[in-house]
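K.L.:
A structural model of the following input is requested.
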Amino acid sequence: MTDLKRQLKEDKAIRSAARSILLAQIAQVRHGLSGQRIGEKLADKIGNPALEKLENAGTPAKVIAAAVAGAASVVAVALAWKPLTDLFATTAEEEALETDDDA
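P.N.:
Take a look at the predicted model:
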């Protein structure tokens, strides 16, 4: 019976230690996210060093960066193509209906 009590005390101690570590990590995450949005933090940590390196880089690196930005734009347009065409198609249909009503 004493072995079980000792094991129970050890298990409770381990559980308490794990809980305190978890609560400390949660507090650290909350503190890290307070005051600034996640996007701003990422932009500060990733964007500024990348811009500094790009400024120090030569022309080929700038051309590559422009190509990457262009490719990202193409991907964004490709992903938004269906909603955009639906939006303009609806607008064209509405205009056609209005023109038919006026005639």
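
K.L.:
rest of the way, CA atoms for contacts and neighbours
P.N.:
Fine.

K.L.:
state the helix or strand in which the nearest residue to residue 61 once chain neighbours are set aside lies.
P.N.:
Residue nearest to residue 61 in three dimensions, not counting chain neighbours: residue 54, with 6.9 Å by Cα to Cα, 6 or more residues apart in numbering. Using DSSP states H and E, residue 54 sits in helix 48-56.

K.L.:
so which residues make contact with that helix?
P.N.:
Outside helix 48-56, the residues within contact range by Cα atoms under 8 Å, 6 or more residues apart in numbering are 61, 62.

K.L.:
which SSE is immediately downstream of it?
P.N.:
Sequence-wise, the next helix or strand downstream of helix 48-56 (DSSP H and E) is helix 59-102.

K.L.:
here is a second sequence; please produce its structure as well for comparison:
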Amino acid sequence: MAGSKQQLREDRAIRDAARALVKADMAHLKQDLSGKSLKDRMFGPVSEGAKDVLERAGEAADNNRGVLAALVGAVVLWFARNPIMELFSDEDEDDGSETESLSEQ
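P.N.:
Alright, predicted model coming up:
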């Protein structure tokens, strides 16, 4: 009987220690949740990271203005390539179509 009472005391001590840990964890969780909204907790680190990336990109652009200008120019030319090529190809097609129509008459 003495052994079971000793075991009961040990089990209660373990239970009380576990309860104290859970209560401490709950208190920390409540403190963490009360300070910030869910939106701030989720998007705060993301927006800070985005700000850092934007600042670094701005610094890189300031340091490499010539490269940036060349890159922008290349992109503009890439998107304007079809209209530019049509300007040159229209002249060639017009010359060929006039010659064919004259030779058929």
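
K.L.:
any idea what the TM-score comes out to?
P.N.:
The TM-score (TM-score structural alignment, normalised by the length of structure 1) is 0.49; 59 aligned residues with a Cα RMSD of 1.9 Å.

K.L.:
those helices in structure 2, which residues are they?
P.N.:
With helices called from DSSP state H, structure 2 shows them at 2-35, 38-63, 65-79, 81-104.

K.L.:
export those helices to JSON lines and append columns for mean neighbour count.
P.N.:
Below are the helices of structure 2 laid out as JSON lines (neighbours: other Cα atoms under 10 Å):
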{"stretch": "helix 2-35", "mean neighbour count": "11"}
{"stretch": "helix 38-63", "mean neighbour count": "12"}
{"stretch": "helix 65-79", "mean neighbour count": "12"}
{"stretch": "helix 81-104", "mean neighbour count": "10"}
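
K.L.:
which secondary structure element is home to the most centrally placed residue in structure 1?
P.N.:
Closest residue to the average C-alpha location of structure 1: residue 39 at 6.5 Å, with Cα atoms, centre = their mean. Residue 39 of structure 1 is part of helix 38-42, with elements assigned from DSSP H and E.

K.L.:
tell me the buried residues in that helix?
P.N.:
Within helix 38-42 of structure 1, no residue is scored as buried using 16 or more other Cα atoms under 10 Å.

K.L.:
what is the neighbour count of the residue nearest to residue 61 of structure 1?
P.N.:
14 (other Cα atoms under 10 Å).

K.L.:
from the chain's centroid, how far away is the one helix or strand residue 22 of structure 1 maps to?
P.N.:
Residue 22 of structure 1 is part of helix 2-33, with elements assigned from DSSP H and E. Its chain's average C-alpha position is 31 Å from that of helix 2-33 of structure 1, according to Cα atoms, centre = their mean, to the nearest Å.

K.L.:
contacts only, for residue 42 of structure 1.
P.N.:
With contact taken as Cα under 8 Å, 6+ apart, residue 42 of structure 1 is in contact with no other residue.

K.L.:
measure it to residue 67 of structure 1 for me?
P.N.:
22 Å (Cα to Cα, to the nearest Å).
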